[in-house]
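[1] Here is a sequence together with a model predicted from it:
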Amino acid sequence: MIITPLDPFGVRVDADVDRPGARLDELPVAELRALAREHHLVLLRGFGGFAGALELTEYAAGWGTISMWPFGAVLELVEHENPDDHIFDHSYVPLHWDGMYRPQVPEFQLFHCVSAPGEGQGGRTTFAHTPAVLRDADPGQRELWERVTGIYRRKMEFYDSEAVSPVVTTHPDRGFPVIRYNEPVAPDAEFVNHPDLEFTGLPDDQLAEFHDTLTAALHDPRHLYAHDWQTGDLVVADNYTLLHGREAFTTRSPRHLQRVHVLGEPALDNPALVR
């Protein structure tokens, strides 16, 4: 494997130039899994793509047990004509963690780019390195964040759930501190199907400081990686550690991703799920 670091975190694995289009299943998943746990994000580029959702599912099963949804294993992330939720719109998506409303939280997300947006059309997927945010935080800011608990309610086609989590908590397997946070939607944003968010633990007059300082730290270039998609890319992200979101993209652009959730070993029962 040809491995190079990404900035500010993660690694990129490129296909050998002498073997363009080599199959991903020729790479040892155990080594890729170790890279994902160490570096939290792995970009696989230049390899042969997947013929369809079934082929992607078969590959993802090599990473572990797939978290199944009512629609199956693969979520097709593509703009809908009349979306009933923001994930099927072209708007930005705030930073969050996957599985926060589900019975089990996946360890890994596999994102496969079927078709990349055109140049200048936006649509980068964003990833925030939450242990780095906490490491670099001013002690007073971190103490403020540690006092806050988020209460998140969201209703969509696939669930109607409530999750409650401290903003600063611990990695379920490795014990280092991480952030679990769903950014509030910007007040001026056009956004389909707002989640209902509530934050407790601070007086009302300190909540703005909490959100402003945490958002600035999460989006600090030292902590945020924004991925420019190329058709055929496969990105594996550590969902236990990172938060992720999406930049807005030009409506009717050809942006089409596929996403699969892979559970940990053992599977993590969602500690935040209330209902």
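    Nice, thanks for sending it over.
[2] CA atoms for contacts and neighbours, from now on please.
    Fine.
[3] What residues does the residue lying closest to residue 39 once chain neighbours are set aside make contact with?
    Closest residue to residue 39 apart from its sequence neighbours, by Cα to Cα, 6 or more residues apart in numbering: residue 10 at 4.9 Å. Neighbouring residues of residue 10 by Cα atoms under 8 Å, 6 or more residues apart in numbering: 36, 39-43.
[4] Please list only the buried members of these.
    Neighbour-count burial (16 or more other Cα atoms under 10 Å) applied to these gives 36, 39-43.
[5] The residues you listed in strands, which ones?
    41-43 (DSSP state E).
[6] any chance you could map the helices in the protein?
    29-39, 53-61, 130-136, 139-146, 204-218 (DSSP state H).
[7] and of those helices, who's closest to residue 263?
    Among the helices of the chain, the nearest to residue 263 by Cα to Cα is helix 53-61 (10.0 Å).
[8] re earlier: gap between the residue nearest to residue 39 and residue 242?
    11 Å (Cα to Cα, to the nearest Å).
[9] now do residue 216
    For residue 216, the distance to residue 242 - Cα to Cα - is 16 Å.
[10] Between the two, point out the one with more neighbours.
    Set side by side, residue 216 and residue 242 show more neighbours around residue 242, with 24 against 11, by other Cα atoms under 10 Å.
[11] who's in contact with the more buried one?
    Taking Cα under 8 Å, 6+ apart, we find residue 242 in contact with 40, 97, 127-130, 179.
[12] got the residues you listed as JSON lines, with distance to residue 74 columns?
    As requested, the contacts of residue 242 are arranged in JSON lines below (distance: Cα to Cα, whole Å):
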{"residue": "40", "distance to residue 74": "21"}
{"residue": "97", "distance to residue 74": "17"}
{"residue": "127", "distance to residue 74": "20"}
{"residue": "128", "distance to residue 74": "23"}
{"residue": "129", "distance to residue 74": "25"}
{"residue": "130", "distance to residue 74": "26"}
{"residue": "179", "distance to residue 74": "26"}
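[13] this is the comparison structure:
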Amino acid sequence: MANMIEISEEASCGAGWRDEFRTKLDRCGFVIIEPGDANDVKFDELMSELGDPVVYGFGTKLSLEPQEGSDNLQFTTRGMPLHADSTFNAGPAVKYIGMQCVRAPEVGGETLIASAAAFFANAPADLIDTMQNIVVEYRNRIDGYYKDRSVGDHPRVDPIQVDPESGEKRIVMGFTDPDDPMRTHDAMVVGYSAEESAKLLRRIEAMLHLPSVLYAHKWRVGEIVILDNTRVLHGRGAFPNQARKLIRLSVG
């Protein structure tokens, strides 16, 4: 499948999902388990089938909901750019990210999912070639939340990598708005000027937001979505002046 419209339809798990969700997760890079079906299984138990919980500074399970006065973009009602987890901090590797909806906003707050497979099928050859010949440097801007790298130890990451297990190409990136004072990190293409770097990153990000590549999941209470962190990038749509609560648990 090379189009996100087809991928997102395939990713939805219907009756008998317990037997098919692993197959769909492998095929699509993510799965959507409907509210009624999700009630038949405990979220923690479902994620434990996929791996061991990833331990962060806050523990293993995170409640994602707005917190008044927070200086961390994750805990606001603002949008969050597409990214792969563990791109720019020293935390453990993440294979799967699970989220269950406790409270859903009426408007906005979608989880954005960009498929690497759809990107490679639809992106211009010159853009893919350029990405294969660059390195992106990341600088974490959040202290005391993630496990930070040593001072001056800024990770440099190839944006296109080959998954050692599947042999598939994957995208490992974390986008950011350089003008946003609440951004979680800075990103710069090594060897490029600031202007050149910003232009290229904007072009890649725009390609990832095409309807053929990006799916915006509108949440319903009780739903579970599981992402393969090696096959999709994820982000969040803004939901100003509304409540939204997801419980997140990642496994390695």
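    Received it, and whenever you're ready, just let me know what you need. In this text, all values refer to a predicted model and were calculated from it rather than measured experimentally.
[14] Please state their TM-score.
    Here the TM-score for the pair of chains, by TM-score structural alignment, normalised by the length of structure 2, is 0.85; 240 aligned residues with a Cα RMSD of 2.4 Å.
[15] What's the match for residue 217 of structure 2 in structure 1?
    In structure 1, the residue matched to residue 217 of structure 2 (TM-score structural alignment) is residue 227.
[16] how far away is its match from residue 32 of structure 1?
    Look at residue 227 of structure 1 and residue 32 of structure 1: by Cα to Cα, they are 19 Å apart.
[17] swap in residue 92 of structure 1?
    Separation of residue 92 of structure 1 from residue 32 of structure 1 (Cα to Cα) stands at 29 Å.
[18] quick one: which of those two has more around it?
    Neighbour count, other Cα under 10 Å: between residue 92 of structure 1 and residue 32, residue 92 has more, with 22 against 17.
[19] and that one, what pairs with it in structure 2?
    For residue 92 of structure 1, the residue aligned by TM-score structural alignment is residue 79.
[20] surely its match meets residue 238?
    Yes - counting by Cα atoms under 8 Å, residue 79 of structure 2 does reach residue 238; the two are 3.9 Å apart.
[21] Need the residues touching each of these two.
    Contacts common to residue 79 of structure 2 and residue 238, judged by Cα under 8 Å, 6+ apart, are residue 109.
[22] residue in structure 1 matching residue 112 of structure 2?
    Residue 112 of structure 2 maps onto residue 126 in structure 1, by TM-score structural alignment.
[23] ok, back up a step: going by distance to residue 117 of structure 1, which of the contacts of residue 242 of structure 1 wins?
    The closest of the contacts of residue 242 of structure 1, once distances to residue 117 of structure 1 are taken by Cα to Cα, is residue 127, at 18.3 Å.
[24] For the nearest residue to the closest one once chain neighbours are set aside, give me its contacts.
    Nearest residue to residue 127 of structure 1, sequence neighbours excluded (Cα to Cα, 6+ apart): residue 244, at 4.3 Å. By Cα under 8 Å, 6+ apart, the residues touching residue 244 of structure 1 are 94-97, 125-128.
[25] Give the buried subset of the residues you listed as a PyMOL selection command.
    Buried members of these, defined by 16+ other Cα under 10 Å, are picked up in PyMOL with:
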select buried, resi 94+95+96+97+125+126+127+128
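[26] Quick check: the farthest pair among the contacts of residue 244 of structure 1?
    Farthest pair in the contacts of residue 244 of structure 1 (Cα to Cα) is 97 and 125. Separation: 13.0 Å.
[27] Next one: the equivalent of residue 35 of structure 2 over in structure 1 from residue 259 of structure 1, what distance?
    In structure 1, the residue paired with residue 35 of structure 2 according to TM-score structural alignment is residue 46. Here residue 46 of structure 1 is placed at a distance of 19 Å from residue 259 of structure 1 (Cα to Cα).
[28] about what we covered before: save the ones in strands among the buried ones among the contacts of residue 10 of structure 1 as CSV, and put in distance to residue 191 of structure 1 too.
    Below are those laid out as CSV (distance: Cα to Cα, whole Å):
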residue, distance to residue 191 of structure 1
41, 28
42, 30
43, 29
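[29] Name the nearest of those residues relative to residue 170 of structure 1.
    residue 41 (18.6 Å).
[30] Who are the contact partners of the closest one?
    Taking Cα under 8 Å, 6+ apart as the criterion, residue 41 of structure 1 is in contact with 9-11, 35, 235-238.
[31] cutoff 6 Å now
    Neighbouring residues of residue 41 of structure 1 by Cα atoms under 6 Å, 6 or more residues apart in numbering: 10, 236-237.
[32] Where strands are concerned, which of those residues count?
    Among the contacts of residue 41 of structure 1, the members falling in strands (DSSP E) are 236-237.
[33] ok, the contacts of residue 41 of structure 1 in structure 2, which still hold?
    Among the contacts of residue 41 of structure 1, the contacts conserved in structure 2 (both residues aligned by TM-score structural alignment, their matches' Cα atoms under 6 Å) are 236-237.
[34] which one of the contacts of residue 41 of structure 1 is nearest residue 137 of structure 1?
    residue 10 (20.5 Å).
[35] Tell me the spacing between that closest one and residue 237 of structure 1.
    Residue 10 of structure 1 sits at a distance of 9 Å from residue 237 of structure 1 (criterion: Cα to Cα).
[36] again with residue 109 of structure 1
    Residue 109 of structure 1 is 5 Å from residue 237 of structure 1, by Cα to Cα.
[37] likewise residue 198 of structure 1?
    27 Å.
[38] So for these two, which sits in the more crowded spot?
    The residue with more neighbours, out of residue 198 of structure 1 and residue 237, is residue 237; 25 against 12, by other Cα under 10 Å.
[39] Spatially nearest residue to the more buried one, not counting backbone neighbours?
    residue 41 (4.6 Å).
[40] Return the closest of the contacts of residue 244 of structure 1 with respect to residue 71 of structure 1.
    Compare each of the contacts of residue 244 of structure 1 with residue 71 of structure 1 using Cα to Cα and the shortest gap goes to residue 97, at 20.0 Å.
[41] wait, doesn't that closest one sit right on residue 240?
    No - applying Cα atoms under 6 Å, one finds residue 97 of structure 1 not in contact with residue 240, separated by 7.9 Å.
[42] Verify the contact between residue 80 of structure 2 and residue 236 for me.
    Yes - using Cα under 6 Å, residue 80 of structure 2 is in contact with residue 236, at 4.8 Å.
[43] Aligned to residue 227 of structure 2, what sits in structure 1?
    So, by TM-score structural alignment, residue 227 of structure 2 is matched to residue 237.
[44] residue contacts, that match?
    By Cα under 6 Å, 6+ apart, residue 237 of structure 1 lies in contact with 40-41, 108-109.
[45] let's see 7 Å
    By Cα atoms under 7 Å, 6 or more residues apart in numbering, residue 237 of structure 1 lies in contact with 36, 40-42, 108-110.
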